[in-house]
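Peer 1: Provided below are the primary sequence and the corresponding predicted coordinates.
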Amino acid sequence: MAISNSSHTLSSTFIPGYEEYHHWISIPFCFFYFVGIMGNCTILHVVRTDPRLHEPMYYFLAMLSLTDMGMSLPTMITLFRVLWSISREIQFNICVVQMFFIHTFSFTESSVLLAMALDRYVAICHPLRYATILTPKLIAKIGITALLRSAIPLIPLMIRLTFFSFCRSHILSHSYCLHQDIIRLACADTKFNVIYGLVVIIMIWGIDCLGIFVSYVFILHSVLRIASHEGRLKALNTCASHICAVLILYVPMIGLSIVHRFAKHSSPFLYVFMAHIYLLVPPVLNPIIYSVKTKQIHQGILHLFFPKKIHSAVM
């Protein structure tokens, strides 16, 4: 018998059969969330308060930190409700809202990475025009466009979900809601959601990946024309952090999509592992990578936490 989604609840899981260890498992997850939130808040604070960082590259980095938190924070409540045995139930309407924010910010992060690739292209290939091309007004427009470009295509999918009924298992593959997981549980014709969802992925992730690739083709072409070996290394070093950020977003993202579409009978552990790698690794690693690899961010963080020592060193 079909159940109306208006009163339907879904049951979230972590790793079935390991419930007795959930309290212990919650400890590393608390640590990862803490590191991710503190790291990204630190980046945002340093960029906002240090006038030396009021440049296009660091504005885009601030956008990346915001989208990182936007990806991970919507999952915190449901994850820890499961791990701390508070409740496994998620109201369908709440599930749809959570799903919307997760997918919106994951697409937005992809768009921001494309914008950062274009930033590196302008900085390396057109350095004299860098400040005149990437003005604060243009950067603000890019940020707003990235968010709207990610959110608006998801609206038809969310509306379509509200008309679904559920007559199969109501147990999600993990502790939060993803579109691929919900349509797996529906007892309705999900062809539109499957095809349209694939089109959205191609039109956003596909175009972003292509844009990043093309940007780096031009960057490499320009770098190889630099006469000195040191100059080439210096130019490429400015791209190292961005390349790492691209890899730690797209590799887990592609892996999770493959698991949901082509490994439907895999171990529940694989679903849980890939899902949390996808949402936790970028927010945790991006601030660390940019803090280590970007000299200005590194100095800004040191100045934030050790202002007296930095001032003494300068004197």
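Peer 2: It's in.

Peer 1: all contacts plus neighbour counts: C-alpha atoms, from now on.
Peer 2: OK.

Peer 1: Show me what whichever helix or strand residue 199 is part of packs onto, helices and strands only.
Peer 2: Element membership of residue 199 [criterion: DSSP states H and E] is helix 191-201. Secondary-structure packing of helix 191-201 (3 or more Cα pairs under 8 Å, 6 or more residues apart in numbering; DSSP states H and E): helix 155-161.

Peer 1: Quick one: residues in contact with the helix it packs on.
Peer 2: Outside helix 155-161, the residues that touch it by Cα atoms under 8 Å, 6 or more residues apart in numbering are 96, 100, 183, 193, 196-197.

Peer 1: quick check, nearest of those residues to residue 89?
Peer 2: residue 96 (13.5 Å; Cα to Cα).

Peer 1: Quick check: that closest one touching residue 176?
Peer 2: No - using Cα atoms under 8 Å, residue 96 is not in contact with residue 176; the gap is 10.1 Å.

Peer 1: The two - which one has more neighbours?
Peer 2: Set residue 96 next to residue 176 and count neighbours by other Cα atoms under 10 Å: residue 176 wins out with 26 against 21.

Peer 1: list the contacts for that one?
Peer 2: 12, 75, 78-79, 95, 98-99.

Peer 1: helix/strand/coil for it?
Peer 2: Following DSSP: H, G, I helix; E, B strand; the rest coil, residue 176 is assigned to coil.

Peer 1: Alongside the first one, take a look at this:
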Amino acid sequence: MSEVSNATNDPFFFILTGFPGFEASHIWISIPFCCFYIISIMGNTTILTVIHTEPSFSQPMYLFLSMLALTDLGLTLTTLPTVMPLLWFNIRKISFEDCFAQFFFLHGFSFMESSVLLAMSFDRYVAICCPLHYATILTSEVINRIGLAIICRCVLAVLPSLFLLKRLPFCHSHLLSHSYCLHQDMIHLVCGDIRFNSWYGFALVLLIVVLDPLLIVISYSLILKSILGIATWTERLRALNNCLSHILAVLVLYVPMVGLSMTHRFAKQASPMVHVIIANIYLLAPPVINPIIYSVKTKQIRQGIFHLFFKRQVH
């Protein structure tokens, strides 16, 4: 405790809390977290390897899936360097520079995940509503431009909040409530006027948490309208099944994201453990669950994984 107290007085460091009240159990808590990180890294790496080694996976759908896997991998590797050392070795100190870097990548990859899912909804819309023009609309050049637009959008969204926060003075206590540097957590330690930061954060919530899901809902409304026009139930179910993986991935991201945003804004008096649990679900669920969803629900991915790991036996 004295080490934490001394570090808290250091103006050049933040202190990560981890799981308040469960410090003695950190080594046991590290076991499921270690499993989650292994599943995420292995799952997303496998998806990327399968897509980029199989020539048949050159369709736009798989290129967007590789973007999603890259984003999930980036999100995992952003939180890993602070979470596991804290749980294993009780390393709580993080420098201002490292904390702001983690802040940038953490929120950047989080927003990128939302943007990729929005792009994937457009892919599903074109595939089902305009199947004859699918190859001509989603060309490699268009997909590259979409990928570049996603990166630019996320960088331009996060950078202003980074600079707005970095210019403000922090209070005497630099104790953060999580195992990583979240904007919602860091803003509470500021001594100065944060009204502009709060308004910008609210605008980002509207841009990401509201606008992206709204556009996804609109795209699926059009998809559903097109599916209802299909003659047979078998074809309707096949079309819906092609969207199921994406719908599950959308729910896995946005349900915890909305929960985290609402908790920080409207449930500030809730137990710190509630904030910690929701934040960890928000950051860990998509990278861990998405590879499982696409491996289970996408026949081509399952076959690609089987071929990747058992091709020597098959040959």
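Peer 2: In hand now; what should we look at? Source: prediction; values computed, not measured.

Peer 1: got a list of contacts for the helix holding residue 199 of the first structure?
Peer 2: Against helix 191-201 of the first structure from outside (Cα under 8 Å, 6+ apart): 153-154, 157, 160, 183.

Peer 1: What span of the second structure is it aligned with?
Peer 2: Mapped onto the second structure using TM-score structural alignment, helix 191-201 of the first structure covers residues 195-205.

Peer 1: the helices in the first structure, which residues?
Peer 2: 22-49, 56-83, 92-125, 130-133, 136-151, 155-161, 179-185, 191-201, 207-223, 229-262, 268-293, 295-305, 307-314 (DSSP state H).

Peer 1: among the ones you listed, which is nearest residue 7 of the first structure?
Peer 2: Per Cα to Cα, nearest to residue 7 of the first structure of the helices of the first structure: helix 92-125, 7.5 Å.

Peer 1: which residues in the second structure does the closest one align to?
Peer 2: Going by TM-score structural alignment: helix 92-125 of the first structure matches residues 96-129.

Peer 1: again, but for stretch 223-236 of the first structure
Peer 2: So stretch 223-236 of the first structure sits over residues 227-240 in the second structure, by TM-score structural alignment.

Peer 1: Next, the buried residues of the matching stretch.
Peer 2: 227, 236, 239-240 (16 or more other Cα atoms under 10 Å).

Peer 1: do the same with stretch 247-267 of the second structure
Peer 2: Those would be 247, 249-250, 252-254, 256-257, 260-261, 263, for stretch 247-267 of the second structure by 16+ other Cα under 10 Å.

Peer 1: go on, stretch 289-305 of the first structure?
Peer 2: Here stretch 289-305 of the first structure shows 289-291, 293-294, 296-298, 300-304 as buried, counting by 16+ other Cα under 10 Å.

Peer 1: can you check stretch 100-120 of the second structure too?
Peer 2: 100, 102-120.

Peer 1: Give me the mean distance between it and the first structure.
Peer 2: Compared with the first structure after the fit, stretch 100-120 of the second structure shows a mean deviation of 0.6 Å (mean Cα distance after the TM-score superposition for the first structure).

Peer 1: what's that stretch in contact with?
Peer 2: Under Cα under 8 Å, 6+ apart, the answer for stretch 100-120 of the second structure is 61, 64-65, 67-68, 71-72, 74-75, 78-79, 146, 150-151, 154-155, 157-159, 162, 166, 180-183, 208, 212-213, 215-216, 246, 249-250, 253, 283.

Peer 1: if we go to 7 Å?
Peer 2: Residues outside stretch 100-120 of the second structure that contact it (Cα atoms under 7 Å, 6 or more residues apart in numbering) are 64, 67-68, 71, 74-75, 78, 150-151, 154-155, 158, 162, 181-183, 208, 212, 216, 250.

Peer 1: What of stretch 261-277 of the first structure?
Peer 2: With Cα under 7 Å, 6+ apart, stretch 261-277 of the first structure has contacts from 14-15, 173-174, 252, 256.

Peer 1: now the residues you listed as CSV including distance to residue 50 of the first structure?
Peer 2: What follows is these, written out as CSV (distance: Cα to Cα, whole Å):
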residue, distance to residue 50 of the first structure
14, 41
15, 44
173, 43
174, 40
252, 33
256, 38
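
Peer 1: Okay then, goodbye and thanks.
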